[in-house]
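Chemist: Sequence and predicted structure are below.
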Amino acid sequence: MAFWFVGLLLSSVLNPLKANVEGDALYALRRALHDPANVLQSWDPTLVNPCTWFHVTCDQDNRVTRLDLGNARLSGRLVPELGRLERLQYLELYKNQLTGNIPEELGKLSRLVSLDLYSNNLTGTIPPSLSKLASLRFLRLNRNRLTGRIPRELTQLKNLKIFEVSDNDLCGTIPTSGSFSKFSEKSFENNQRLKGPELIGSVSYVLACN
């Protein structure tokens, strides 16, 4: 009985602490964004946790599981603090005007199922750290300004069902191993420096990016 009480007490203490960490992470995102439509108006850092904020979904433990900010007229940058949302499953930030790099810290979101960043103005490379997202099923990065190669580490994502990187400025060759064996050419189109499919043992993918 004593162990049960101690466990309950610890849970009551730790969950608000986790909620505060997640609230701080989301508020860091808010500070990095320009929000002309005031869709983030309810994001008040003085609240105990962010579960009452609009566009944020939480589980029964008041941990953030979903962030829905697609087509919200937002501009600005993504922040590395997003990597603190340990239970996040859906990160929806498509059809905005986001700029800058995709933070490598997103690779810490071990429960992420869907990452939708398409139709923005994101630059830089695709972080190889995304290969750590073992639960990821949907990765949509199309219609941005991403450069560099498609990280070969992403072929390790066994659960990946949708991969979209069309309309960027990627280079190298298209991977064909692992989950990439089932993706069509449409997923990669309109990348003028991207060739494919990849030939095992070929140096062409190295030369194409130089």
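Modeler: It's in.

Chemist: use CA for all of it now, contacts and neighbours both
Modeler: Fine.

Chemist: got a list of what the closest residue to residue 108 other than its chain neighbours touches?
Modeler: Here the nearest residue to residue 108 in space, its sequence neighbours aside, is residue 83; by C-alpha to C-alpha, 6 or more residues apart in numbering that works out to 5.4 Å. By C-alpha atoms under 8 Å, 6 or more residues apart in numbering, the residues touching residue 83 are 105-109.

Chemist: which parts of stretch 159-168 are buried?
Modeler: Neighbour counts using 16 or more other C-alpha atoms under 10 Å place 160, 162-168 of stretch 159-168 among the buried residues.

Chemist: Turn the residues you listed into CSV, columns for secondary structure and distance to residue 143.
Modeler: CSV is the format used below for the buried residues of stretch 159-168 (DSSP: H, G, I helix; E, B strand; the rest coil; distance: C-alpha to C-alpha, whole Å):
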residue, secondary structure, distance to residue 143
160, coil, 19
162, strand, 15
163, strand, 13
164, strand, 9
165, coil, 7
166, coil, 6
167, coil, 5
168, coil, 6
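
Chemist: Is it possible to get a markdown table of these that adds distance to residue 188?
Modeler: Conversion of the buried residues of stretch 159-168 to a markdown table gives the following (distance: C-alpha to C-alpha, whole Å):
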| residue | distance to residue 188 |
| --- | --- |
| 160 | 15 |
| 162 | 12 |
| 163 | 9 |
| 164 | 7 |
| 165 | 5 |
| 166 | 4 |
| 167 | 8 |
| 168 | 9 |
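
Chemist: give me every residue that touches the residue nearest the centre of the chain.
Modeler: The residue lying closest to the centre of the chain (C-alpha atoms, centre = their mean) is residue 115, at 4.3 Å. Applying C-alpha under 8 Å, 6+ apart, we find residue 115 in contact with 90-92, 136, 138-140.

Chemist: could you pull out the strands for the protein?
Modeler: 33-34, 56-58, 64-68, 75-77, 90-92, 97-100, 114-116, 121-122, 138-140, 147-148, 162-164, 169-173, 193-195 (DSSP state E).

Chemist: second one coming, line it up with the first:
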Amino acid sequence: MAATSLLCISLTLTLLHLAAANSEGDALYTLKRSLSDPNNVLQSWDPTLVSPCTWFHVTCNQDNRVTRVDLGNSNLSGHLVPELGKLEHLQYLELYKNNIQGIIPPELGNLKSLVSLDLYNNNISGSIPPSLGNLKNLVFLRLNDNRLTGPIPRELAVIPSLKVVDVSNNDLCGTIPTSGPFEHIPLNNFENNPRLEGPELLGLVSYDTDCPAS
């Protein structure tokens, strides 16, 4: 009887892992469908497979949960998708040096395990989602060399692990935060934003009516 119960528990856990892996595969396949891939770097992303862990440029942990997506400098264009927010074990999202357009989905704020978000050197527009302030394990946030507008969300200043923020070469406005991790971020990581003013005085936020959060 006990052996049967253990078998049922084991089978249930296996099915749950497979369902989770399949859900993550669906999310990544949605991303693939939103991208133009002239070099076929996503050719192995086959939605008929139970798990995405055999796909190139995808890394999984021992539980077959996606922990890395490495697609930097892959000549991709298109846009990001909200479904990326379902990759709850993702630690590294590397999409730098492509030609990705559109906005940063607010759903990326659901990636509670994320350590590194590298979207630099793309063509991303819109504002930086305040929901990124939910990423309490984030260490690296590199959004430089895009077309981002609006203010730097103050929610980012409460991320205790944040060490690197680079938003240079965008079109951000308002003032530069000075509290929390921003106390140690060099000013050249904010340069070449023509409408971005200097650091906040005494940590006071400047509410600029010409700088709406888009």
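Modeler: Sure thing, it's come through. Bear in mind the structure is a predicted one, so any value in this text is a computation, not a measurement.

Chemist: TM-score for this pair?
Modeler: TM-score of the superposed chains, computed with TM-score structural alignment, normalised by the length of the first structure, equals 0.96; 210 aligned residues with a C-alpha RMSD of 1.4 Å.

Chemist: Got a ChimeraX select line for the buried ones in the contacts of residue 83 of the first structure?
Modeler: Buried subset of those, written as a ChimeraX selection, criterion 16+ other C-alpha under 10 Å:
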select :105,106,107,108,109
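
Chemist: Let me know the closest of the contacts of residue 83 of the first structure to residue 62 of the first structure.
Modeler: residue 109 (16.7 Å; C-alpha to C-alpha).

Chemist: Compute the distance between the residue nearest to residue 108 of the first structure and residue 46 of the first structure, please.
Modeler: 21 Å (C-alpha to C-alpha, to the nearest Å).

Chemist: By neighbours, which of the contacts of residue 115 of the first structure wins?
Modeler: Comparing these on neighbour count, residue 136 comes out first with 24 neighbours (neighbours: other C-alpha atoms under 10 Å).

Chemist: follow-up on the earlier one: make TSV from the strands of the first structure and add distance to residue 27 of the first structure to it.
Modeler: Listed next are the strands of the first structure as TSV, based on distance: least, C-alpha to C-alpha, whole Å:
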stretch	distance to residue 27 of the first structure
strand 33-34	10
strand 56-58	12
strand 64-68	13
strand 75-77	13
strand 90-92	15
strand 97-100	16
strand 114-116	20
strand 121-122	21
strand 138-140	24
strand 147-148	29
strand 162-164	29
strand 169-173	31
strand 193-195	37
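
Chemist: of those strands, which approaches residue 14 of the first structure most closely?
Modeler: Of the strands of the first structure, nearest to residue 14 of the first structure by C-alpha to C-alpha is strand 64-68, at 14.6 Å.

Chemist: Could you check how far residue 200 of the second structure is from residue 180 of the second structure?
Modeler: 13 Å.

Chemist: quick one, what contacts the alignment partner in the second structure of residue 94 of the first structure?
Modeler: For residue 94 of the first structure, the aligned residue in the second structure is residue 96 (criterion: TM-score structural alignment). Residue 96 of the second structure makes contact with 71-73, 118-122, according to C-alpha under 8 Å, 6+ apart.

Chemist: try it again with 6 Å
Modeler: With contact taken as C-alpha atoms under 6 Å, 6 or more residues apart in numbering, residue 96 of the second structure is in contact with 72, 118-121.

Chemist: Okay, residue 196 of the second structure and residue 189 of the second structure: tell me how far apart.
Modeler: 12 Å.

Chemist: okay, these two: which has more neighbours?
Modeler: Ranked by neighbour count (other C-alpha under 10 Å), residue 196 of the second structure and residue 189 place residue 196 first, with 21 against 16.

Chemist: Per the alignment, residue 55 of the first structure pairs with which residue of the second structure?
Modeler: Looks like residue 55 of the first structure aligns to residue 57 there (TM-score structural alignment).

Chemist: Correct me if wrong: its match contacts residue 70.
Modeler: Yes: assessed by C-alpha atoms under 6 Å, residue 57 of the second structure is found in contact with residue 70 at 5.0 Å.

Chemist: Could you find the counterpart of the residue nearest to residue 108 of the first structure in the second structure?
Modeler: In the second structure, residue 83 of the first structure lands on residue 85 (TM-score structural alignment).

Chemist: With residue 73 of the first structure instead?
Modeler: That one, residue 73 of the first structure, aligns with residue 75 by TM-score structural alignment.

Chemist: In contact with the nearest residue to that match once chain neighbours are set aside, which residues?
Modeler: Excluding its sequence neighbours, the residue lying closest to residue 75 of the second structure (C-alpha to C-alpha, 6+ apart) is residue 98, at 5.1 Å. Contact analysis of residue 98 of the second structure by C-alpha under 6 Å, 6+ apart lists 73, 75-76, 122.

Chemist: Could you narrow those residues to those that are also in contact in the first structure?
Modeler: Among those, the ones still in contact in the first structure (both residues aligned by TM-score structural alignment, their matches' C-alpha atoms under 6 Å) are 73, 75-76, 122.

Chemist: what's the closest of those residues to residue 11 of the second structure?
Modeler: residue 76 (39.3 Å).
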